[in-house]
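Enquirer: predicted model and sequence below, questions to follow.
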Amino acid sequence: MAEPCLSRACVTLGTSHFKEANERVRAALAEADVVELRDVCAQRYLGCAMPVGKRLEIHGVPGNDMASYLDGGAIEVFGNAQDQIGNTMNGGSIVIHGRCGDAAGYAMRGGRIFVRDGCGWRVGIHMKQYEGRRPAIVVGGDAGSFLGEYLAGGVIVLMGRPGQYLATGMHGGVIYLREPLAADEVPEGLVLEPVDADDRALLADLLGEYNAHFASDLGAPVEATGEGYYRLRPASSRPYASLYAS
């Protein structure tokens, strides 16, 4: 069966105020399935709570809190993005053809974020998962400090090097690292170990999708088998129980 023809619209934002910009974007999304945004200049809140079946294609640099509460829609940024993308997102996808700033995926509850290059501080802070919802963030470069801070669920894949204070307070979920940590770099209460067959299957899925988005940008796909990665996970279901009164 042939896919339905999607309706499209184009909006040029320029230096318009973020309130006016978002009003124009929402009006365009009400009429079209795909909205291309041109000349984006740091307007905040673009694509917030966008539902399934809607798509934004952003050319320029979106401002903070892009895709907050994203509810199943798809956003692709052809350039860099600023802080707090995907804040508390429920589902959908975010694709960044560049790098992103701090706190991407803050309290993320579902969906996937793919960042071609590196990211800032506190990415994936307090991510969580419930039943069938398992959010994922894939970062192709280095990460700033506090990656996966207070991680409660979900998946983070990092192809570059982490910054300081990796996974501080992590008590759920998993972080996959392409580069191993020294023994004294593994945070207390966590375990670093080679991946197993289930991990490799998950990594193959996520890295395959990363390649689908970025292989043409990079000039070649990244290795997508998951071989050679390491899994960082909590040592128990209550790794910090000793810090609290029984």
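Expert: Nice, thanks for sending it over. Predicted, not measured: the structure shown is a model, and the values here were computed from it.

Enquirer: C-alpha only now, for contacts and for neighbours.
Expert: Noted.

Enquirer: please enumerate residues in contact with stretch 16-30?
Expert: 9, 10, 11, 13, 35, 43, 44, 45, 46, 54 (C-alpha atoms under 8 Å, 6 or more residues apart in numbering).

Enquirer: what's the answer for stretch 218-235, then?
Expert: Outside stretch 218-235, the residues that reach it (C-alpha under 8 Å, 6+ apart) are 170-180, 189-195, 199-201, 203-205, 207-208, 211, 214-215.

Enquirer: re the thing from before, going through the contacts of stretch 16-30, which ones are buried?
Expert: 11, 13, 35, 43, 44, 45, 46, 54 (16 or more other C-alpha atoms under 10 Å).

Enquirer: below is structure B, check it against A:
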Amino acid sequence: MAAKRKQKTLTAGRTYYKQFNEEIRALVNEGVTDFVIKECNGQRYLATALEGDLVFDVYGVPGQDLGAFMRGPKVRIHNNAQDGVGNTMDDGRVVIDGIAGDVIGYAMRGGEIFIKGDVGYRVGIHMKAYLDHQPKIVVGGKAGDFLGEYMAGGIILLLGMFSDKPDAPIAGRSLGTGMHGGVIYVRGGVPEDQLGPGLTTNPVDSDDLKVIEGLVNEYAKELQLDSKAILSENFVKIRPFSHRPYGNLYVPC
């Protein structure tokens, strides 16, 4: 028999972020599993380091480092999000109905981050696979410079479809710079001059398509989008050309 869930609605308003997070943690310790947060006004660190089967519905715009070190909860943001979502996140899922800022998924080691719109700079930097965890980021819009910088594992899927920047390239400069693991999939394609040193795009194969289809279906379900429309275009993949892309720059001992 499934454990009974307990819901609590909180109004963030002008409450100081530290006080607000302490209140949430106290409620988790009392057995609250489902949170509805109204009037979120930049409060930082929401759901940070929380574990287990917790659910957060956030209305308003949360502050930096939402879901940092998170291990298990599901967070839905019915608006935009600031920088650092999913910083070093281990597990769980974050769904963002709008746009998101810089360094999303920094050093992320597991779970998923689904963003409907555009993202800022250095998204997915230092992402890495951890044991059997495979972190995944899906961006429905476009990305700024250094997407996937120093990426060591996981999957980034960039769609370029739901963007407020019609004249911008699908990704900024230096995509995948220093990448030494994982894979970046791009819907349609990306100009070669936007890629980091030594990287090229290649057509996806049947195994890649299975991965993309599974991820797109999950993403579309969460954001109530048409998965067939997303999958109607070709995809390319970007993989590292070396596990030590800058090894030749080090002086041997």
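Expert: Cool, the structure landed. Just so it is clear, the model here is predicted, and its values are computed rather than measured.

Enquirer: restricted to helices, list the contacts of stretch 16-30 of structure 1.
Expert: Using DSSP state H, no member of the contacts of stretch 16-30 of structure 1 sits in helices.

Enquirer: can you tell me which of those lies nearest to residue 96 of structure 1?
Expert: Here the nearest of the contacts of stretch 16-30 of structure 1 to residue 96 of structure 1, counting by C-alpha to C-alpha, is residue 46; it sits at 14.0 Å.

Enquirer: ok, the residue in structure 2 that the closest one lines up against to residue 189 of structure 2 distance?
Expert: With TM-score structural alignment as the criterion, residue 46 of structure 1 lines up with residue 46 in structure 2. Counting by C-alpha to C-alpha, to the nearest Å, the separation of residue 46 of structure 2 from residue 189 of structure 2 is 35 Å.

Enquirer: now do the helices in structure 2.
Expert: Under DSSP H, structure 2 gives helices at 17-29, 206-223, 227-230.

Enquirer: indicate which one of those is closest to residue 4 of structure 2.
Expert: Among the helices of structure 2, if distance is taken as C-alpha to C-alpha, the winner is helix 17-29, at 13.8 Å.

Enquirer: quick check: buried residues in the closest one?
Expert: Buried, per 16+ other C-alpha under 10 Å, within helix 17-29 of structure 2: 17, 20, 21, 24, 27, 28.

Enquirer: what's the most centrally placed residue in structure 1 in contact with, if anything?
Expert: For structure 1, residue 113 is the residue whose C-alpha lies nearest the centre (C-alpha atoms, centre = their mean; 2.7 Å). Remark: with contacts taken as C-alpha under 8 Å, 6+ apart, residue 113 of structure 1 is in contact with 86, 93, 94, 95, 105, 136, 137, 138.

Enquirer: what does it correspond to in structure 2?
Expert: In structure 2, residue 113 of structure 1 lands on residue 113 (TM-score structural alignment).

Enquirer: buried ones from the contacts of stretch 218-235 of structure 1, can you make that a ChimeraX selection?
Expert: Of the contacts of stretch 218-235 of structure 1, the buried ones can be selected in ChimeraX as follows, counting by 16+ other C-alpha under 10 Å:
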select :170,171,172,173,174,175,176,177,178,180,189,190,192,195,199,200,201,203,204,207,208,211,214
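
Enquirer: ok, now how distant is residue 83 of structure 2 from residue 68 of structure 2?
Expert: 11 Å.
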